[in-house]
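A.B. asks: The following comprises the amino acid sequence and a computationally predicted model.
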Amino acid sequence: MLEPKYVRESRTVKSSHVLPPDTNNHNTLFGGKLMAYIDDVAAMSAMRHSRRRAVTASTDSIDFLHPIKVDTEVYLEAFVTWTHRTSMEVFVKVMAEDLLTGTRMICATSFLTFVAMGDDGKPTDVPSVVPETPEEILLHEGAEKRSELRSIRRKESKRLAEMLGSRKPWEK
């Protein structure tokens, strides 16, 4: 049995200055770029928790709450909120700080699931997680329900993929 770890042991941060090449025609950060940042910081958090390579199993949601504009610092904070046998739920909070005024706001939140991979390339056990702060406890308490919903959604995705098949659009 693996020794449990505190949530704080997986806490990972990443920040970047938003510049014009990072933005769309609205002068806000490209959503796809933010999605890549989210996956990256979440992966580091999962690896920090498991001390194993980790692969993205799902992204439950990315809720974009406010646009992120040029000349802001986008700051992402990720941590493992819950674990199953080989999987880890990671929460990512995205904040933006206007570098000229100091104003900060949460601009997005996201839940992702990662699976720890052993040296043999197969899923391997991960330590359980121990929440301490009110925020960590709140997220930990809701994780089992999110896991159940994730399982239902995954089954539906598999069913849909089977129905749709893999033919190219022009093939009959």
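C.D. replies: That came through fine.
A.B. asks: hey, let's count contacts and neighbours off CA atoms from now on
C.D. replies: Will do.
A.B. asks: all strands of the chain, in order?
C.D. replies: 5-6, 12-17, 53-64, 72-83, 87-98, 104-117, 129-130 (DSSP state E).
A.B. asks: Quick one: closest of those to residue 160.
C.D. replies: strand 53-64 (16.2 Å; C-alpha to C-alpha).
A.B. asks: Show me what counts as buried in the lengthiest helix in the chain.
C.D. replies: Counting residues, the longest helix found in the chain (DSSP state H) is helix 134-164. For helix 134-164, burial by neighbour count (16 or more other C-alpha atoms under 10 Å) applies to 136, 137, 139, 140, 143, 147, 150.
A.B. asks: structure B:
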Amino acid sequence: MEAKACIDSLTVKNSHVLPPDTNSHGTLFGGRLMAHIDDVAAIAAVRHCRKPVVTASTDSVDFLAPVFEGDTICLEAFVTWSHNTSMEVFVKAITENLLTGERKVCTTAFLSMVAVDEDNQPSPVPAVYPESEEEKWLHNSAPKRREHRNERRQESKELARMFGTSLPWKP
């Protein structure tokens, strides 16, 4: 499998923030933004591996600035790193006030996507290589994020085992 550049998976999505997208504060619902993030990350991952993908984890979503009704939201995503069957995808969201032109990075996120075959089993993905300084920074710091992701996953498995499926107040 031939390695691919980060830029080859670049995906950009723009949306207008309308009243049904907002909460009682007039700002975009965090869950709505997270849905946009997952969508754009999946498209970037498929562009990289040219296979169906599933979301393995949302490693981080950091809301840095509010997104108001009437603004637009522009999401940019690309694959920063890959390992066997998984890909790390970086997503940056920018809000723009269309009337003033003011733009702010409102959210950053890292997601892990896994390529799957026709039996929904993990499938190998191409390596990825960075070209720009920003891509190199993300690529070089990805193994540390992977280590944290794996530690967090083990903790989640322990929580699932500990709490199980019963309600906490049931004897």
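C.D. replies: That came through fine. None of these values were measured; they are calculated from a predicted model.
A.B. asks: okay if I get the strands of structure 1 as TSV plus mean neighbour count and distance to residue 44 of structure 1?
C.D. replies: Output for the strands of structure 1, formatted as TSV (neighbours: other C-alpha atoms under 10 Å; distance: least, C-alpha to C-alpha, whole Å):
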stretch	mean neighbour count	distance to residue 44 of structure 1
strand 5-6	18	15
strand 12-17	16	7
strand 53-64	16	8
strand 72-83	26	8
strand 87-98	24	10
strand 104-117	21	10
strand 129-130	20	16
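A.B. asks: could you dump these to CSV with distance to residue 34 of structure 1?
C.D. replies: CSV is the format used below for the strands of structure 1 (distance: least, C-alpha to C-alpha, whole Å):
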stretch, distance to residue 34 of structure 1
strand 5-6, 27
strand 12-17, 10
strand 53-64, 10
strand 72-83, 9
strand 87-98, 9
strand 104-117, 9
strand 129-130, 27
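A.B. asks: for the residue nearest in space to the middle of structure 2, what are its contacts?
C.D. replies: Centroid-nearest residue in structure 2: residue 111, 3.6 Å away (criterion: C-alpha atoms, centre = their mean). Residue 111 of structure 2 makes contact with 38, 41, 55, 56, 57, 58, 59, 60, 88, 89, 90 under the criterion C-alpha atoms under 8 Å, 6 or more residues apart in numbering.
A.B. asks: Setting aside sequence neighbours, what's the nearest residue to the last one?
C.D. replies: Spelled out, that is residue 90 of structure 2. residue 110 (4.7 Å; C-alpha to C-alpha, 6 or more residues apart in numbering).
A.B. asks: Which among the strands of structure 1 is found nearest to residue 161 of structure 1?
C.D. replies: When the strands of structure 1 are compared by C-alpha to C-alpha, strand 53-64 sits nearest residue 161 of structure 1, at 15.6 Å.
A.B. asks: count of neighbours near residue 25 of structure 1?
C.D. replies: Using other C-alpha atoms under 10 Å, residue 25 of structure 1 has 8 neighbouring residues.
A.B. asks: For the counterpart of it in structure 2, give its distance to residue 72 of structure 2.
C.D. replies: Counting by TM-score structural alignment, residue 25 of structure 1 lines up with residue 24 in structure 2. Spatial separation of residue 24 of structure 2 from residue 72 of structure 2 under the definition C-alpha to C-alpha, to the nearest Å is 18 Å.
A.B. asks: Repeat that for residue 53 of structure 2.
C.D. replies: Using C-alpha to C-alpha, residue 53 of structure 2 is found at 27 Å from residue 72 of structure 2.
A.B. asks: Then residue 171 of structure 2?
C.D. replies: If you measure residue 171 of structure 2 against residue 72 of structure 2 using C-alpha to C-alpha, the figure is 50 Å.
A.B. asks: picking up where we left off before, which elements pack onto the longest helix of structure 1?
C.D. replies: Packed against helix 134-164 of structure 1, as judged by 3 or more C-alpha pairs under 8 Å, 6 or more residues apart in numbering; DSSP states H and E, are the following elements: strand 72-83.
A.B. asks: Need the contact partners of the strand it packs on.
C.D. replies: 7-8, 10-18, 37-38, 41-42, 45-46, 49, 68, 88-99, 126-129, 131, 136, 139-140, 143.
A.B. asks: hang on, the earlier thing: residue 166 of structure 1 is nearest to which of the strands of structure 1?
C.D. replies: strand 53-64 (20.9 Å).
A.B. asks: mean distance, that closest one to its aligned residues in structure 2?
C.D. replies: Average distance, strand 53-64 of structure 1 versus aligned residues of structure 2 after superposition (mean C-alpha distance after the TM-score superposition for structure 1): 0.4 Å.
A.B. asks: chain center to that strand: distance?
C.D. replies: Mean-position distance between strand 53-64 of structure 1 and its chain equals 4 Å (C-alpha atoms, centre = their mean, to the nearest Å).
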